[in-house]
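1. everything below, folded, please.
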Amino acid sequence: MTTVAEHQAAVRALIASHWRPMTEQVPTGAALGRVLAADVTSPIDLPPFDNSQMDGYAVRAADSDGLGEASTGRSLRITGHIAAGDPIRQLEDGAAAIMTGAPLPLGADAVVPVEAVGRPGEFAAVGDAIELRAQIEPGAFVRPRGSDLAAGGVLLTAGTALGPAQLGALAASGVTTVPVRARPRVLVISTGAELAEPGEPLRPGAIYDANAVSLSAAITLAGGVALATGVYSDDPGHLRMALEAAGPVELVVTSGGVSAGAHEVVRDTLAPLGLTFDSVAVQPGGPQGLGAITVSGFPTPVLCFPGNPVSALVSFELFLRPLLRGPRPVLRLPLAASLDSPVAKHQVRRGRITADQTVELVGGPSSHLLAAYARSDALVQVPVGVDHLDAGESVEVWRIDE
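-> This next block holds a predicted model:
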């Protein structure tokens, strides 16, 4: 029986031998959720000029030299007001009223908060004076030019997933387009004579197809382009027709028909074409297949997942998602209740993280409990060699609530 790590390595090797990294330039505003294909450097300093951290007065720190508890203060005349967006100007004698984010005038090297010399929000008028009462350090309440990042510095590294903060940093740097990994096109084929299209009358003995929707959604969230179809038959000819009708894709993912019993349409169709089928030491998701076939004239990798809905989604999380999007966030949390696990298998249980930072199990270990999976926000990883864990014992937990 193959271990989870061995099958993960086999999937990585299969994908790496067939996928050729493709890059495309997209507008920054349309890059949410995409993954950078190369480092992006900032063309400007961030911030691009010295600016005020506070509402206050731009001053020369040297004008406060000698002030302390024993001194009576020093008067500075207000020579101007500077708002955010004003051009950079020269500081005349005295001080200039300055707003948060406004450019520090040339000659000034510090800001005195408005409340330190008067009432909050009330600025002295041009020609009036403020009184400095204490020593001011150069750089006080100033955001120096380039203090976040100097021009030419690496703003974001290749492999970064672009979220709101990353897009904001790109926009602040004036970057309008970014190089991102092209979205791989993934053909999802859900198989089984027992399946029916959601919305159609459900005949006795049939179940609605959940895998086409759930796997397509998982692939889309992970950065792929899912093209879904159903083969609601155990006839190998129907599966071959679905593959022949597909356009060029980077990957085929099938669900169902991979066990060792009769009427296993995926195994019966693809094993003669060179795919290998094995049992992985995992619960759920044991039966797995992989290999490469020709699709639309191109050699194309194929991953074959089990048909039970939870098995299919767990297989995606273990074997495919890390290659599309990277690993899930991992925590170690105490169990809210005890659990049992087959000692020779890596068990993946569904769970929910509680307000007190424990993880409670949702539903049992069975692979058909899709409603329980839908109520979960975490996957609990129980490694091979563990047959029982008590409440309070620590487990590895993957967050899946994205």
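2. please count neighbours and contacts with C-alpha atoms only from this point.
-> Will do.
3. tell me the buried residues in stretch 359-366?
-> Within stretch 359-366, the residues that count as buried by 16 or more other C-alpha atoms under 10 Å are 359, 360, 361, 362, 363, 365.
4. and stretch 366-374, by the same measure?
-> Using 16+ other C-alpha under 10 Å as the test for burial, stretch 366-374 gives 367, 369, 370, 373.
5. how about those, which pair is most distant?
-> Spanning the widest gap among the buried residues of stretch 366-374 are 367 and 373, at 9.6 Å by C-alpha to C-alpha.
6. overlap of the contact sets of these two?
-> residue 310 (C-alpha atoms under 8 Å, 6 or more residues apart in numbering).
7. if we can go back for a sec, and the buried residues of stretch 366-374, which is closest to residue 101?
-> Of those, the one sitting nearest to residue 101 (C-alpha to C-alpha) turns out to be residue 373, at 47.9 Å.
8. let's verify that closest one: helix, strand, or coil?
-> helix (DSSP: H, G, I helix; E, B strand; the rest coil).
9. neighbours of the closest residue to it other than its chain neighbours, just the number please.
-> Nearest residue to residue 373, sequence neighbours excluded (C-alpha to C-alpha, 6 or more residues apart in numbering): residue 350, at 6.0 Å. Residue 350: 29 surrounding residues under other C-alpha atoms under 10 Å.
10. which helices and strands does the one helix or strand residue 350 maps to pack with?
-> Using DSSP states H and E, residue 350 sits in strand 346-353. Judged by 3 or more C-alpha pairs under 8 Å, 6 or more residues apart in numbering; DSSP states H and E, the packing partners of strand 346-353 are strand 282-283, strand 359-361, helix 370-374, strand 378-382.
11. want to put them side by side, so please do this one too:
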Amino acid sequence: MTEICYPKSAALLSVEQAQQHIRQAIKPIEQHESIGLTEALDRILQQSIHTPIDIPPQRNAAMDGYAFASDALIKNQATMLQVIGTSWAGKPFTGSAQPNQCIRIFTGAVVPDFADSVIAQEQITRQADQITLPENTKPFKNIRAAGSDVKQHERLIKAPKKLKASDLGLLAAAGIDKVQVTRRLKIGFFSTGDELTAIGQALQPGQIYDSNRYLLDSLLKQANHLVTDLGVIKDDSQLIEHTISSAAGKFDVLISTGGASVGDADFIKQTLEKCGQVNFWKLAIKPGKPLAFGKIDDCLFFGLPGNPVAVLVTFEKFVKPALQQLSGLYPTQALQLLARCETPLRKSPGRQEYQRGILRQISPGEFSVQAAGQQDSHQLKVTSLANCFIVLNSECKGVEAGEMVIVEPLDTSL
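-> The predicted model follows:
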């Protein structure tokens, strides 16, 4: 096996160094497909889109009221106008008007060529077909110009971009019904370990239920992913080798949990030495010190630790940005906020820690956080209670109650 050429050192690799090595090894996929707007939410736009029309396509009223020509206004006096028709949304007024005439108009309705102003219906008084505009009525108000949102041929959306609901609304407003998006990533994942038992089966002595596959399956559920659960692979080097070698040609990404260390039963390392180009790192991160990353032919491989909280942390810090980059996006940084820590936090220097916390918004722009509980990497209940990571850098020796800390929200609804 020829390993990927990353620096080898006894020192632990920092989070940033590992992320940089991963970024340098990834080439975004180029294949794309054309899909309809109803299928496009959260897909990755591959080609920038320009509008074929003005948006809006004609001048229209910004509110319900009356459209008139400003030449009719009498300075410092109330102005009386005759109502001669109505412009409805979808049913424009097609007649002409004299300077002392106006039309009733509704929000979104086309403003006829003779009018350059719209007055809100609450500002006038009306008797039969006569309206009175108040003294000092301001002209040239409440009309949206054609192209006031986007002008014809202007770029609507720049690729690459993960399409959100407002993007699809914008595309529909331009009359665009299909988009070119990056094809879905094909992702396979599996767990390793003789101790793992499927849900629904009775636990035998020394066994635990496999939570990692359910955790990964949830983390990977996205519109631009095609995800396959490859099950639990026992600690058997031949089984692991067969799984990896047969799966590598079917997927863009393979993810394993467990067996990424160097114990006697950790067969991932020796298997990958036969199958691919993979580096094994010890990272300055807690939880999640052991990590494997590399390629098996054209398939990216991530070997994550076995403890479930370490799976969550290493997925968020390394796998998630890699999947974004592979899809053609620029990897994003997690949102970080400053919060006042309500509880003391224990930590030894040497590794960057992602402790699980409960974040609260005290007032707009002001946050507090407390530890969600004990911080062992097997404790999923604490992770279930948490809504953020408390990020403590490698030099940190602990935090006293009342100190400010950096947090990364896992949920933006506080």
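12. so what number do they get for TM-score?
-> Their TM-score after superposition, calculated using TM-score structural alignment, normalised by the length of the first structure, is reported as 0.90; 386 aligned residues with a C-alpha RMSD of 2.0 Å.
13. quick check: the gap between the residue nearest the centre of the second structure and residue 34 of the second structure.
-> Nearest to the mean C-alpha position of the second structure, by C-alpha atoms, centre = their mean, lies residue 162 at 7.1 Å. Taking C-alpha to C-alpha, to the nearest Å as the measure, residue 162 of the second structure falls 15 Å from residue 34 of the second structure.
14. same check on residue 124 of the second structure?
-> Taking C-alpha to C-alpha, one finds residue 124 of the second structure at 51 Å from residue 34 of the second structure.
15. what's near enough to touch the residue sitting furthest away from the middle of the second structure?
-> Here the second structure reaches farthest from its C-alpha mean at residue 77, the gap being 55.9 Å by C-alpha atoms, centre = their mean. Contact analysis of residue 77 of the second structure by C-alpha under 8 Å, 6+ apart lists 134, 135, 136.
16. please apply the same query to residue 30 of the first structure.
-> Residue 30 of the first structure touches nothing, counting by C-alpha under 8 Å, 6+ apart.
17. now residue 307 of the second structure
-> Contacts of residue 307 of the second structure by C-alpha under 8 Å, 6+ apart are 212, 258, 377, 378.
18. need the nearest residue in space to the last one, chain neighbours excluded.
-> Once flanking residues are discounted, residue 378 of the second structure sits nearest to residue 307: 5.3 Å by C-alpha to C-alpha, 6+ apart.
19. any idea which element residue 18 of the second structure lies in?
-> With DSSP H and E as criterion, residue 18 of the second structure is part of helix 15-25.
20. which other residues reach that helix?
-> 6, 283, 284, 285, 293, 317, 318, 322, 325, 352.
21. from the residues you listed, list the buried ones, please.
-> Counted by 16+ other C-alpha under 10 Å, the contacts of helix 15-25 of the second structure give 283, 284, 285, 293, 317, 318, 322, 325, 352 as buried.
22. give the closest residue to the second one in space, chain neighbours not counted.
-> Closest residue to residue 284 of the second structure apart from its sequence neighbours, by C-alpha to C-alpha, 6+ apart: residue 351 at 4.3 Å.
23. what ranges does the stretch 201-350 of the first structure have for its helices?
-> Here the stretch 201-350 of the first structure has its helices, by DSSP state H, counting those that start in this stretch, at 211-221, 236-245, 265-270, 309-315, 321-324.
24. who does the fourth one touch, helix- and strand-wise?
-> Using 3+ C-alpha pairs under 8 Å, 6+ apart as the contact criterion, the neighbours of helix 309-315 of the first structure among helices and strands are helix 211-221, strand 298-305, helix 370-374.
25. to residue 248 of the first structure, which of those lies closest?
-> Taking these one by one with C-alpha to C-alpha, strand 298-305 is closest: 7.1 Å.
26. number of nearby residues for residue 303 of the first structure?
-> Residues lying near residue 303 of the first structure (other C-alpha under 10 Å) number 23.
27. tell me who's in contact with it.
-> 11, 251, 252, 253, 254, 288, 289, 290, 291.
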